[in-house]
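Trainee: how would this look folded up:
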Amino acid sequence: MSTESTDTTNKPTSYMMEPPPSYVNQGFDPPRGGMIGFANASAPQVHTTVVNIIPGELSIRDHLPWSVFNTFYMNFCCLGFIAVIFSVKSRDRKVIGDRIGAMSYGSTARNLNIAATMFTVITIIIVLIMLLSAPRPQRIG
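Mentor: Below you'll find the predicted structure:
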């Protein structure tokens, strides 16, 4: 006697006689694996890019905006203009990959910017003190 049962009498007869339903496309054929509007085009490939950022790389500053500001507004004895030159040199060295040179020029630009700012502020304060403390002529009248 076999353990398998070949008797199909306990199944409904409608299940056995009818084929599965047929789904008809009603005018819309979605693209499969392709781009919209192109019938047999393959899907665009996505390329990824990995950028490694070294934490020490961010610490190199060229102080260019500060140098330009000092050139236009606080150019005491052309220190702002010289700071712009060193800032541009620092940026060029950073682009080339010379970290030590970029840090050196950046440090020089920072020191020149500090000197230009301080000398200009001190000069403005001295001029204001002199203008406010100057004796005024009195009218006799």
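
Trainee: only C-alpha atoms for contact and neighbour calcs from this point on.
Mentor: Noted.

Trainee: contacting residues around Asp62?
Mentor: By Cα atoms under 8 Å, 6 or more residues apart in numbering, the contact list for Asp62 reads 87-88, 90-91, 102-103, 105-107, 109-110.

Trainee: any chance of these in JSON lines, plus secondary structure and neighbour count?
Mentor: Converted to JSON lines, the contacts of Asp62 look like this (DSSP: H, G, I helix; E, B strand; the rest coil; neighbours: other Cα atoms under 10 Å):
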{"residue": "Ser87", "secondary structure": "helix", "neighbour count": "27"}
{"residue": "Val88", "secondary structure": "helix", "neighbour count": "19"}
{"residue": "Ser90", "secondary structure": "helix", "neighbour count": "29"}
{"residue": "Arg91", "secondary structure": "helix", "neighbour count": "22"}
{"residue": "Ala102", "secondary structure": "helix", "neighbour count": "25"}
{"residue": "Met103", "secondary structure": "helix", "neighbour count": "19"}
{"residue": "Tyr105", "secondary structure": "helix", "neighbour count": "26"}
{"residue": "Gly106", "secondary structure": "helix", "neighbour count": "26"}
{"residue": "Ser107", "secondary structure": "helix", "neighbour count": "20"}
{"residue": "Ala109", "secondary structure": "helix", "neighbour count": "30"}
{"residue": "Arg110", "secondary structure": "helix", "neighbour count": "22"}
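
Trainee: To compare with the earlier structure, here is another sequence to fold:
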Amino acid sequence: MGAGGGPPTSGGSGFVSPALPLLGSRLVPTMKPLQGEVSIPLQPPERGATPAAGPAEQPRDYVVWSLFNVLLGYGLTYLGCLCFPALVYSIKARDCKVLGDLEGARLHGARAKLWNVVCSLLMVLIVVIIIIMIAVI
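Mentor: Next up, the predicted model:
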């Protein structure tokens, strides 16, 4: 603090540099915010709000179905490794949807759906074969 409780002064001249205030005996540069900062909203848009281009349907990502197939595939029929690509594609679809790439999310979501259908059918088929084998023996 300068004399009389005012702001710090450089030397005895009474001049205060607004860009470089004194801190003890060192000069400390002050940080000024940039004027053109970009703000990214962290909250999703309100539920009732529609985009200006029209209501676009959000693509599905099938993460729950993929996770169910992977866990059930490993637990029952050891087909979890075949169901793993569905989980990868569904996570990619969710990432694209979060980033706003709706076309990429649709593409990955369609691939995840295909892999999920194939894995589900294979698991049902194998479980039916196992039940038939147990009944015959």
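
Trainee: got the contacts of Asp62 of structure 1 as JSON lines, with distance to Gly80 of structure 1 columns?
Mentor: Output for those, formatted as JSON lines (distance: Cα to Cα, whole Å):
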{"residue": "Ser87", "distance to Gly80 of structure 1": "10"}
{"residue": "Val88", "distance to Gly80 of structure 1": "12"}
{"residue": "Ser90", "distance to Gly80 of structure 1": "15"}
{"residue": "Arg91", "distance to Gly80 of structure 1": "16"}
{"residue": "Ala102", "distance to Gly80 of structure 1": "18"}
{"residue": "Met103", "distance to Gly80 of structure 1": "18"}
{"residue": "Tyr105", "distance to Gly80 of structure 1": "14"}
{"residue": "Gly106", "distance to Gly80 of structure 1": "14"}
{"residue": "Ser107", "distance to Gly80 of structure 1": "14"}
{"residue": "Ala109", "distance to Gly80 of structure 1": "9"}
{"residue": "Arg110", "distance to Gly80 of structure 1": "10"}
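
Trainee: any idea which of the residues you listed is the one closest to Ile125 of structure 1?
Mentor: Closest approach between those and Ile125 of structure 1, by Cα to Cα: Arg110, at 22.5 Å.

Trainee: residues touching that closest one, list them.
Mentor: Arg110 of structure 1 makes contact with 62-63, 83 under the criterion Cα under 8 Å, 6+ apart.

Trainee: swap in Ala102 of structure 1?
Mentor: By Cα under 8 Å, 6+ apart, the residues touching Ala102 of structure 1 are 60, 62, 89-94.

Trainee: If you map the residues you listed onto structure 2, which are still there?
Mentor: With the contact criterion set to both residues aligned by TM-score structural alignment, their matches' Cα atoms under 8 Å, the contacts of Ala102 of structure 1 that also touch in structure 2 are 60, 62, 89-94.
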